[in-house]
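Trainee: sequence? don't have it. structure:
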C-alpha cells in the first residue's frame, strides 16, 4: 500500500519495526476470553486505529458485530466512521446527538457522578449515548478498545517525557492504566441503568502483563513522534486496515464526537 509516492511503512515508522506474532495471538485470546461464548456484540467505534483493529479482530472471529458511533451531526467521528465502516464492510449504526437535549442529559449524568474529573464526566456522557444506541439495536454487550493508548504510548504527552527514559515512561503507563481502570468503573456505573455490559478486553490483567513486556521502542521512538503506538499500527497494516486509519493521529472520544466542545457551553 502506498500514500502518494511513499510506502506507508516509511510514512508511519521511518524504519522497520517488527511486530511479534505473540501479540497478535494475545489480541485474539483476550477478546475470546472476555466474551466467553457471547457471539453478538456492539463495538464503540470512532473509525480510529484502536476501534477499527478491534472490529477487524471480531470480524475475523466470526462474531456478530455492530459498530456503534455517537456524536453531534457535524462531528469528525461520525463522518470518518461512516467511511471506514464501509471500507471494512461491517454493520454500522449511528446516533446523532440532539443539541437541545444534550444539556439536560449531560447534567443528569454529571449530577449522578461523585467524580469531578472533566474527562471522566465527558466519557460517561459519551458511553451513556453508546448504551442507548446499543439498546436501540438489540445489543446488551459493548466492547471498547480502551487500553491501547495507555499500554502502547498512544497519548501525546508520552512525547514530553520520552527523554526522561524508560523507567519514567513505564511508570507513566502504569499510572494511566490505573486512571483508565477507575474511568471504566465509572462508565459501568453510568450505563448500568441500561442493562448494558461494557467489556474492555485490552484492560484485562493478562493482556496488560503481556503488553508491558514489549520494549518502549516498539511504542514510541522519539520526542517528536506524532503517531506512536507503532507496534499496533504495524499489526493494523497486516490486517489490511485502510491506510488513512493507520496514519490517523489520536483524537479522544469526547473530542471527536464534539461532546467536549458542547459540554463546555452548558452551565
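Mentor: Good, I have the coordinates. Everything numeric in this text was worked out from a predicted model, so none of it was measured. Residues are numbered from 1 along each chain as shown.
Trainee: contacts and neighbour counts: CA atoms only from here.
Mentor: Noted.
Trainee: which parts of the protein are helices?
Mentor: For the chain, the helices defined by DSSP state H cover 8-13, 21-35, 49-60, 76-87, 99-112, 118-136, 148-151, 157-160, 166-191, 205-211, 230-238, 243-246, 253-256, 259-263.
Trainee: adding another structure so you can compare the two:
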C-alpha cells in the first residue's frame, strides 16, 4: 500500500471515511485494489486481467487506471465494462464556513499541521515563485529549484521570491536539447502524448532530474492549491468550461479532475528519480478547503482569496498576492516545444501539430 497504512485504509472502508488522514493511498487490500477519493496515487491493472496490477503503467501491456474513490476486485471474472469496480468514497460536502476569519484560521492551521509532518530527509523543493510553492518552501530550509528558459517568467518570479525569502535558489536553464531529449522520456513515463500533458510535465521532469543529480530523492511540490482554493478563471467565472453554475460547485468539479492530473505529475517525478511530497493535498487541508463558500474562494475578482490570506502567515505579502502563469507558459516550455515541432515540419496548420511531434519523438526512440 502506498500512502496510508493498510489498517488506515481498512478503517476508511469500514466507516466510509473519504478523508481518513494523510495524503491519500493506493494499493491492494483484502483482494481489492483501492485508490483514495482524490486519486493522489496512481494505480493500474491490466485491461483484461485485474489480477495483474502496478503503480507504474509502463509495467503493463494495457494499463487501466483504477478510478479515484473506488475498489477494483482482483478476480479473473471481468464485468461487462472490463472491470469490477465499486465506489467506496465520494467527495465530502461539509457545511460551509460562515465567518471569513474562521476560514483563514482553519486553513492556516491545516497547512501548518501538514507541513509540520513532512520529513526533511532527502528533500528539495520545486519552486516557481508563486504563492503555492512558496508556502510549501517556507517550512523547509532546503534548496529551491526552478526550471525554465533563461528569459522566462518563472525563472524571474522564482528569483525575486527566493530573494524575499532569503533562500538558496538553483536555476535549471532549459535548452532545446533538454526538451528534445526529455519529450520521449516524459511521454513514455506518463503514457500520454497529448501536447498539454507533455508541456506541463516537462519542466517538472527537468526540475526533478536536476534535484536528483544533486543528491535529493524527494521533491516537495505545491500541487493541488489551484484546484482546492479556486485558482482557475473558469472557477471564478463558473463559465462554459464547467458544468456547475456556482463558484463553489465549479471548484468541486475542478477538484475531481485531480484524479486525472496527479498521476501525470507523480509518474513524471518518479521517472526522474524522485518521490513527490505534496503537503497542500493533505486530508486536513482538503477537508477545510471543501468548507469554503464561493465568496471565500473568489472575492473582488481575486482567486484563491482565503488561501492567499492564510498564506500571509508563511510568506511575504508580495508573494501571497502575486499572480503566476501556468507552468507550461511561465517556463516558456510550451512556446519552445511548439517551435521545435514547427522546425521538425509539423506546422501549425496541421491538426494538433505539437502532439504529432511528441509522437514522432517517442516512436523514433522506441525503434
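Mentor: Yep, it's here. As the structure is a computational prediction, the values presented were derived from the model and not from experiment.
Trainee: still on that earlier bit, determine which of the helices of the first structure approaches residue 68 of the first structure most closely.
Mentor: Shortest distance between residue 68 of the first structure and the helices of the first structure, using Cα to Cα, is found for helix 118-136: 6.7 Å.
Trainee: residue contacts, residue 63 of the first structure?
Mentor: 39-41 (Cα atoms under 8 Å, 6 or more residues apart in numbering).
Trainee: apply 7 Å and report the result again.
Mentor: 39-40 (Cα atoms under 7 Å, 6 or more residues apart in numbering).
Trainee: now residue 143 of the first structure
Mentor: Counted by Cα under 7 Å, 6+ apart, residue 143 of the first structure has contacts 42-44, 198-200.
Trainee: compare those residues and tell me which is most surrounded.
Mentor: Within the contacts of residue 143 of the first structure, residue 42 tops the neighbour count with 30 neighbours, counted by other Cα atoms under 10 Å.
Trainee: from residue 320 of the second structure, how far out is the corresponding residue of the second structure for that one?
Mentor: Under the alignment by TM-score structural alignment, residue 42 of the first structure pairs with residue 124 in the second structure. When distance is defined by Cα to Cα, to the nearest Å, residue 124 of the second structure is 21 Å away from residue 320 of the second structure.
Trainee: in the second structure, which of the contacts of residue 143 of the first structure still touch?
Mentor: When you map the contacts of residue 143 of the first structure onto the second structure and apply both residues aligned by TM-score structural alignment, their matches' Cα atoms under 7 Å, the shared contacts are 42-44, 198-200.
Trainee: which pair in those has the greatest spatial separation?
Mentor: Within these, two members stand farthest from each other by Cα to Cα: 42 and 200, at 12.0 Å.
Trainee: before we move on, back to that, select, out of the helices of the first structure, the one closest to residue 220 of the first structure.
Mentor: Nearest to residue 220 of the first structure, of all those, is helix 230-238, at 6.7 Å by Cα to Cα.
Trainee: list the buried residues in that closest one.
Mentor: Buried residues in helix 230-238 of the first structure, counted by 16 or more other Cα atoms under 10 Å: 230-237.
Trainee: post-alignment, it versus the second structure, mean distance?
Mentor: Following the fit onto the second structure, the mean deviation recorded for helix 230-238 of the first structure is 2.0 Å by mean Cα distance after the TM-score superposition for the first structure.
Trainee: which elements pack onto that helix?
Mentor: In terms of contacts (3 or more Cα pairs under 7 Å, 6 or more residues apart in numbering; DSSP states H and E), helix 230-238 of the first structure is packed against helix 243-246.
Trainee: I'd say residue 120 of the first structure and residue 184 touch.
Mentor: No - here residue 120 of the first structure does not reach residue 184: they are 9.0 Å apart, not a contact under Cα atoms under 7 Å.
Trainee: picking that back up, pick the one among the contacts of residue 143 of the first structure closest to residue 164 of the first structure.
Mentor: residue 200 (30.1 Å).
Trainee: just checking, the closest one touches residue 146?
Mentor: Yes - with contact defined as Cα under 7 Å, residue 200 of the first structure reaches residue 146; the gap is 6.1 Å.
Trainee: gap between the match of residue 42 of the first structure and residue 313 of the second structure?
Mentor: 22 Å.
Trainee: now residue 329 of the second structure
Mentor: Taken as Cα to Cα, the span from residue 329 of the second structure to residue 313 of the second structure is 29 Å.
Trainee: hang on, the earlier thing: ok, of the contacts of residue 143 of the first structure, which one's closest to residue 26 of the first structure?
Mentor: Nearest to residue 26 of the first structure among the contacts of residue 143 of the first structure is residue 200, at 13.9 Å by Cα to Cα.
Trainee: what do we get in the second structure for the closest one?
Mentor: Using TM-score structural alignment, residue 200 of the first structure sits opposite residue 278 in the second structure.
Trainee: now do the same contact list for that match.
Mentor: Contacts of residue 278 of the second structure by Cα under 7 Å, 6+ apart are 220-223.
Trainee: please repeat the previous calculation with a cut-off of 6 Å.
Mentor: Taking Cα atoms under 6 Å, 6 or more residues apart in numbering, we find residue 278 of the second structure in contact with 220-221.
Trainee: returning to what we had before: now distance to residue 220 of the first structure too, for the helices of the first structure, in a markdown table please.
Mentor: Below are those laid out as a markdown table (distance: least, Cα to Cα, whole Å):
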| stretch | distance to residue 220 of the first structure |
| --- | --- |
| helix 8-13 | 10 |
| helix 21-35 | 17 |
| helix 49-60 | 16 |
| helix 76-87 | 25 |
| helix 99-112 | 35 |
| helix 118-136 | 24 |
| helix 148-151 | 11 |
| helix 157-160 | 8 |
| helix 166-191 | 10 |
| helix 205-211 | 14 |
| helix 230-238 | 7 |
| helix 243-246 | 15 |
| helix 253-256 | 22 |
| helix 259-263 | 27 |
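Trainee: residue 222 of the first structure is nearest to which of those helices?
Mentor: Smallest distance to residue 222 of the first structure across those (Cα to Cα): 6.8 Å, for helix 157-160.
Trainee: what is the corresponding segment of the second structure for the closest one?
Mentor: With TM-score structural alignment as the criterion, helix 157-160 of the first structure aligns to 234-237.
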